[in-house]
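Trainee: Have a look; sequence and predicted model below, questions after that.
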Amino acid sequence: MTPAEVVAGTYRRIRERGDDGVWISLRREADVLRDLDGLDPALPLYGVPFAVKDNVDVAGMPTTAACPAFAYRPECSAPLVDRLVAAGALLVGKTNLDQFATGLSGTRTPYGACESPLVPGLISGGSSSGSAVAVAAGLVPFAIGTDTAGSGRVPAALTGTVGLKPSRGLVPTLGVVPACRSLDCASVFARTVADATAVLRVIAGPHTGDPWSRTPPPRKPGGGPSTRIGVPRTPEFFGDGAAAEAFAAVTERLAGLGHEIVPVDLTPFLAAGRLLYEGPWLAERLAGVGDFAARHARDLHPVTRRVLDSGRSISGEEVFGGLHRLRELRAATEAEWARIDALAVPTVPTTFTLAEMAEDPIGRNTILGHYTTFANLLDLAAVAVPAGLTPAGRPHGVTFLAPAGSDDFLATLGAGFLGEKDPVPGASAGGTVPLAVVGAHRVGQPLHPHLVALGASFAAVARTAPCYRLYDLGDRPGLVREEGGSSVEVELHEIEPAALGELLVTIPAPLGLGTVELSDGRRVRGFLCEAYAVGSARDITGLGSWPAYLAAGRA
C-alpha cells in the first residue's frame, strides 16, 4: 500500500466507528495527505499515521487536557511531536483522556468514555484511554500517551495493546500538560513491542530547555545464563479468581521460556505506590493546574475536582515526610533488585465495566493502579504486553519492570514473551559500535531521522577530551582537534558497523568520520572536520555544544 492509501484507510475506519469517544480533535484528511509532499521515503516512520493524547501540544491545534474551559492553542509542538513528524510520521489527531491525566479508568472526561474494543461495556483504562483504543481498534499503528501512575500501562492491558513506559526523562516532557511533573513520562501504544521500540528510538534523547530531561545510564541484567524474573510472592487480585488463573499461566509461560522465577515480597513496592494518591504527591498535581482548578471548579469533572482538592490541605512538613519515606522504601527495594533482573506483575489485578466504575470511581481507580503506581516513584522503566483473556473472558496483561536505563532489556524481554523477534538494535551477531555525534545528526536536529533510519540508537550524552574546538560552518558545526582546545559535548549513538559505512558516504566535505577521544579516555568513531575549512569560521567552543549555540540564537 502507498502512504496515501494507508491514510485513506485510517480515515475510513475512523468514519466507520462513528462517535466512539476516541478523538477530541481530528485533522482534515486532505491536510494529512499534504504532509506527504516532499517526504523522504527513507525516513524511519515514513507515511505512518499516529495520534497523540490531548495533553500533548501540537502547534495550531487546541490542547484541552479533556477540559474544554482549559483549552489553548500552542504556537509550538512538544519536542516529541516534532521528532515524530521529522521522522516522517503523519499526525491524524488528538485523543481522549481522563481529565488532566488524573485517573486510570478512562471515564473522567466530558468527551464521553471510550470502551475497550475487546469486551462490550468494559472500560478502556486511563488516563490515555483514547490513544490505547485508537491502536487497539486499528485506527492508527501507534499513539502517544503519558504515564504518571500507570496511564501508559493500564489501558494497554484493557485493550490488548503494548504499552511502553520509558525511563523517566528519556523522552522530553516539554509541551506536555503536567500531572505530577517530577514523575511524568511520555508513553507509546502499539500492536507490537517492535513497533513501540521503533517509535521510542525516534522520540528518546535529551532536549535543551527541558529541566526534567536526562539520560539514564544503560543497565543490563546481572544474572547468569537465564533471566531472573521476580513475581509477587502473594499476588492480590481483589477476588478475581479468573485473573489469578491467568497470571499463574503467565508465570508458567515465563518458566517455560527458560527464565528463573523468583518470588518477591512486594510490600515496599506497594507502599511506595500508595504515596502517589494517599501522600504528598497529590499536592504536586496542583502545581500544574491548581490555579485554573481553583478559578474554574465548575468546569472540572466532579471526580477530578475531588482528587485535586484533596491536595490542598497537604503541608510542607507532609511533603518532606513523604520524600523521606520514599527514600526508605526505595532502599528497601534495592535488596530485591540484587536478586532479580526484572519484575513481572499483572498489569491490573482485575477489570471493571463502565457501570461498575461509576459505582465507586475512586476506590476502583485505586485497585486498577495496584501494580502500576510505584513505577515512577521508584524510578523504574516498564513495558506492558497483552497476555490473552482470563477464563472469564476479560483481557489480561503482564508488565515487566526494571530500574531506569533498562529500556532495551525490557523490550527484549517483552518481545520474547510475545514470541516476537528481538526489537533492540544491535541484537545481531555483529554487535554495534559507539558513534560520537556533534551537530545536525543529534536528537531533535534535522538529520537525526536519517541516523535512526540506519538503525542507530541513542545511548548517552558525553564530552570530548579537552583538546577540541567547535566551529559554525553555517548549517552545521565542525569539530576539530586542536592544541589548547576544550571539552565539547557530544551524543553517543550505537550503530552497526555496516550502517556506519552507509553513513560515511553521505557525509559531505569538509566533514567526515574519524576517531574522537572522550573525557573518560575512550576513543570512538565520530564526526570531525578537516582543519582547512575552519580558517574563517566562527569559533563557538565557549558555548560547549551545538544545541547550546542554537539556543543562544547564534548571537
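Mentor: Received, thanks.
Trainee: all contacts plus neighbour counts: C-alpha atoms, from now on.
Mentor: OK.
Trainee: max-length helix in the protein?
Mentor: helix 316-337 (DSSP state H).
Trainee: Could you check which helix or strand contains P225?
Mentor: Using DSSP states H and E, P225 sits within no helix or strand.
Trainee: what's the neighbour count on it?
Mentor: Counted with other Cα atoms under 10 Å, the neighbours of P225 add up to 9.
Trainee: hang on, V524 is in a helix, isn't it?
Mentor: No. Secondary structure of V524, determined by DSSP: H, G, I helix; E, B strand; the rest coil: strand, with no helix assignment.
Trainee: Report how many residues lie close to it.
Mentor: 16.
Trainee: Show the contacting residues for it.
Mentor: 434-436, 515-518 (Cα atoms under 8 Å, 6 or more residues apart in numbering).
Trainee: just to revisit the earlier point, which strands and helices sit next to the longest helix of the chain?
Mentor: helix 267-278 (3 or more Cα pairs under 8 Å, 6 or more residues apart in numbering; DSSP states H and E).
Trainee: What residues of the helix it packs on count as buried?
Mentor: Of the residues in helix 267-278, 268-270, 272-273, 275-277 count as buried by neighbour count, 16 or more other Cα atoms under 10 Å.
Trainee: who are the neighbours in contact with the closest residue to I340 other than its chain neighbours?
Mentor: Nearest residue to I340, sequence neighbours excluded (Cα to Cα, 6 or more residues apart in numbering): R228, at 4.9 Å. R228 makes contacts with 259-262, 339-342, as judged by Cα under 8 Å, 6+ apart.
Trainee: one more time with 6 Å
Mentor: R228 sits next to 260, 340-341 when contact means Cα atoms under 6 Å, 6 or more residues apart in numbering.
Trainee: Repeat that for G393.
Mentor: Per Cα under 6 Å, 6+ apart, neighbours of G393: none.
Trainee: try this one next to it:
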Amino acid sequence: MSTTLSRVRAAYARVEATGRPEIWIDLRPQSEVEAEARAIDARVALGEPLPLAGRLVAAKGNIDVAGLPTTAGCPSYAYHPEADAPVVARLRAAGAIVLGTTNLDQFATGLVGTRSPYGAVRNAHDPSRISGGSSSGSAVAVALGIVDLALGTDTAGSGRVPAAFNGIVGLKPTRGLVPTTGVVPACASLDCVTVFARTLPEAEQALAYMASPPDRDLPPLPQRAPGPWRVAVPAREQLGELDEGWAEAYEAAVAQLIASGASVRTLDLTPFTEAAAMLYQGAFVAERYTAVGAFVDKEAAAGGADLDPTVAGIITRARDIPAHQLYADTERLAALRTRALAELADADALLLPTAPGHPTLADVAADPLGANARLGRFTNSTNLFDLAAVAVPSGEVNGLPFGVMLIGPAFTDDRLARIAALLQPETRLAVVGAHLTGQPLNPQLLALGARLDHTTTTASVYRLHALPTDPPKPGLVHVGEGGAPVETEVWRLPADGLGRLLTALPRPMTLGRVELADGTSVPGFLCEPTALTNAEDITAYGGWRSYLNAE
C-alpha cells in the first residue's frame, strides 16, 4: 500500500477510535481524501518534489478550505469559499492533505474551547479539563495523533494556550509573516495564522511553506552581541497566582535553559501584564464588533439560536465603546510597548508559562469570563506589542502537560525556535513492526510527538518472527551469525516520551540497542527469545511490511 494512502486510512481509523466528534466541524469523505492520497503518491513516484507529501492537516473552522463551508463556529454564518485560503493552498502545494475543518470558540473569541454550538472540545489527556481555545479542535487533532499539522489563529493566545494544555508545539509567527486572507477575522489588525505540531522541527517546516516575505518595513534588528542566548524571566512574585506545581515546573524550565548554556536575567513584567488586561477590558475589543458585529446583531434579533451567549455578549458590548476611549488606549498601549521593549533590551527572548493554570470544564462553566481572562495573563499582550512567540511542552504537572512560551521582537521567529529547541531534548527509536508508518500502533509514537527521521535496515545480525499477538506484530531477535538485514524506521521523539513508551510496553517486547546498517546503534524494540516458540521466521521477507503484503 502506498505511504500516503496508508497514513490517510490510519487517520480515519484514529478518528473512529478516539471517539471525539467535537473536534470536527466538517470532515472530508474518506474516499475523496484517499483519491487525493493516491494522486500525491503518483506524483512523488514520478519524481515531483513534494516536501510535505503524506503530511495530514486540519484547518481551524474560520479558515477557508475549498469544498467545505467556513463557519467560524456558527452554523448560520457559514459560507462556501471558492478557493483555499493562501495558507491552506501553500501547504497543499507542498504535498500536504487536508482532512477537514475543526471546532473553535465561536468567531475565535475565547481561550477555553467550550464556546461552540458544535460542543465543548475536551482535553486530549484529561476529558474533564478544557482543551484551550479558540483553536481547540486543531490542537486536539494533533495531540491525539490524527493529523501531523493543524492550522489555528492567535489573537490573544489561541495558538499557544491549546498547545500548552495538550502537550504540543504552537508557533505564533510575527504578525503579517503568514497571510490572513481567507480567514474570518477576530481582530483583523492583531490576528495571526498559527501552526500546531507534535515537534518543533515539524512546526518550523510547515511555517516555512506558509510564510510570505515581510509585508512591511521594520527598523533593522539590533545586532546581537556574541555569546550565549540571553533569556529574560520575571521575578517569581510577578507571575501571580499559578496552579499547584506550575511555579516549580516553570523554574525547572528556567534551570534547563541555564543547563543548556543560556544566560538568564530578570525583567519587570508589569508592562506586559498591564497591556494584557487592556485587550478585553479596554477599547481594542471593539474591533471584534467590526468583524462580525452586524451579523451577531441580526442573528440575536432573530432569536440567536446558533450564537454562543458568552461570545455574543462580548461582541455586542463592544459596539458601544466610545471612540475617545480607543484613542486614549492606543496612547497608553504605545507607552507600555516602549517600556516592554526597554525591559527586553538585549535579551533574545522572554520565557513565561504559557498560561497560569489549567481549568476543568466545570470551572469554566461556573465562571466563563473570569476563567478565560485568567488564561490570557501571559499571552494577551504579544500581538498588541507586535511580538513573535513559540509555545512548547516542558514536562508535566500531576500527570498533565505543562508548557512554556518564548516571546521576542517581530521577525525573530527563527531565533525563538532555536532557543525553544533547548527545551526539547530528543532521542531516537528504531521500529520494525506494528509501530511503522501506517501500522496500527504508529499513533502511539505520534501521540508522543515522534517524527520519522529516516528508513534504513538493521545490521545483518537479526532474525524477524511473526508473533501470535493482537494486533499482529513481529519480534526482532539478535542472533549474530546467520542474521539478515531487516527494514527499519528510525524515529525521533522527546526524551521523556521514550520513558513513557517503555512503561507501557507489554511483554514479550523489550527495549534495547538495535544495530543499524551504517554501524550506529539506537534504542529499539526487541523481543524476548522465549516468545519465539511456534512463531514463524519471516526474515526472508526483509521486513514486516513485505511479509504483510505477501500474506
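Mentor: That came in fine, so what should we check first? From a predicted model like this one, the values you see are computed outputs, not experimental measurements.
Trainee: one step back: would you list the contacts of V524 of structure 1 in CSV and tack on neighbour count and secondary structure?
Mentor: Shown next, in CSV, are the contacts of V524 of structure 1 (neighbours: other Cα atoms under 10 Å; DSSP: H, G, I helix; E, B strand; the rest coil):
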residue, neighbour count, secondary structure
P434, 22, strand
L435, 27, strand
A436, 30, strand
T515, 14, strand
V516, 23, strand
E517, 21, strand
L518, 20, strand
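Trainee: and which of these is nearest to R312 of structure 1?
Mentor: Within the contacts of V524 of structure 1, the smallest distance to R312 of structure 1 is 47.6 Å, found for A436 (Cα to Cα).
Trainee: hang on, the closest one packs against G526?
Mentor: Yes. Between A436 of structure 1 and G526 there is a contact at 4.2 Å, judged by Cα atoms under 6 Å.
Trainee: hang on, the earlier thing: of the buried residues of helix 267-278 of structure 1, closest to A355 of structure 1?
Mentor: Y277 (22.9 Å).
Trainee: How is the most centrally placed residue in structure 2 assigned, secondary-structure-wise?
Mentor: In structure 2, the centroid-proximal residue (Cα atoms, centre = their mean) is F196; its distance is 2.4 Å. Three-state call for F196 of structure 2 (three-state DSSP): strand.
Trainee: Same question for S546 of structure 2.
Mentor: helix.
Trainee: what about it, how many neighbours?
Mentor: 13.
Trainee: Please tell me how far it sits from T3 of structure 2.
Mentor: 13 Å (Cα to Cα, to the nearest Å).
Trainee: Not counting its neighbours along the chain, what's nearest the alignment partner in structure 1 of G261 of structure 2?
Mentor: Under the alignment by TM-score structural alignment, G261 of structure 2 pairs with G258 in structure 1. Spatial nearest neighbour of G258 of structure 1, chain neighbours left out: S226 (6.4 Å); criterion: Cα to Cα, 6+ apart.
Trainee: number of nearby residues for the residue mapped onto that neighbour from structure 2?
Mentor: In structure 2, the residue equivalent to S226 of structure 1 is P228, according to TM-score structural alignment. P228 of structure 2 has 13 neighbours, counted by other Cα under 10 Å.
Trainee: Touching, P228 of structure 2 and A259? I think so.
Mentor: No. Using Cα under 6 Å, P228 of structure 2 and A259 do not qualify as a contacting pair, with a distance of 11.6 Å.
Trainee: returning to what we had before: quick one: what's aligned to the residue nearest to the centre of structure 2 in structure 1?
Mentor: In structure 1, F196 of structure 2 lands on F189 (TM-score structural alignment).
Trainee: now swap in R129 of structure 2 and tell me
Mentor: Looks like R129 of structure 2 aligns to L122 there (TM-score structural alignment).
Trainee: swap in A328 of structure 2?
Mentor: Using TM-score structural alignment, A328 of structure 2 pairs with G321 in structure 1.
Trainee: Measure how buried its match is and give me the count.
Mentor: When neighbours are counted by other Cα under 10 Å, G321 of structure 1 registers 13.
Trainee: ok, so what distance separates it from C529 of structure 1?
Mentor: 53 Å.
Trainee: ok but A247 of structure 2 is inside a helix, no?
Mentor: Yes. Applying three-state DSSP, one finds A247 of structure 2 inside a helix.
Trainee: Setting the sequence-adjacent residues aside, check what's closest to the counterpart of it in structure 1.
Mentor: Using TM-score structural alignment, the equivalent of A247 of structure 2 in structure 1 is A244. Leaving aside its sequence neighbours, A244 of structure 1 sits nearest to F237 (Cα to Cα, 6+ apart; 6.3 Å).
Trainee: what about the one you found, neighbour count?
Mentor: 18.
Trainee: got it, and R525 of structure 1?
Mentor: Neighbour number of R525 of structure 1 under other Cα under 10 Å is 17.
Trainee: And for G363 of structure 1?
Mentor: For G363 of structure 1, using other Cα under 10 Å, the count is 10.
Trainee: Check A72 of structure 2 too.
Mentor: Neighbour tally, A72 of structure 2, other Cα under 10 Å: 30.
Trainee: My read is that it contacts K60, right?
Mentor: No. With contact defined as Cα under 6 Å, A72 of structure 2 does not reach K60; the gap is 8.2 Å.
Trainee: What ranges does the stretch 1-150 of structure 1 have for its strands?
Mentor: 23-26, 49-53, 90-95, 142-147 (DSSP state E, counting those that start in this stretch).
Trainee: Of these, which stretch is the most buried?
Mentor: Of these, the one with the most neighbours on average (mean count of other Cα atoms under 10 Å) is strand 142-147, at a mean of 31.
Trainee: Mind giving me the packing neighbours of that strand?
Mentor: strand 49-53, strand 185-190 (3 or more Cα pairs under 6 Å, 6 or more residues apart in numbering; DSSP states H and E).
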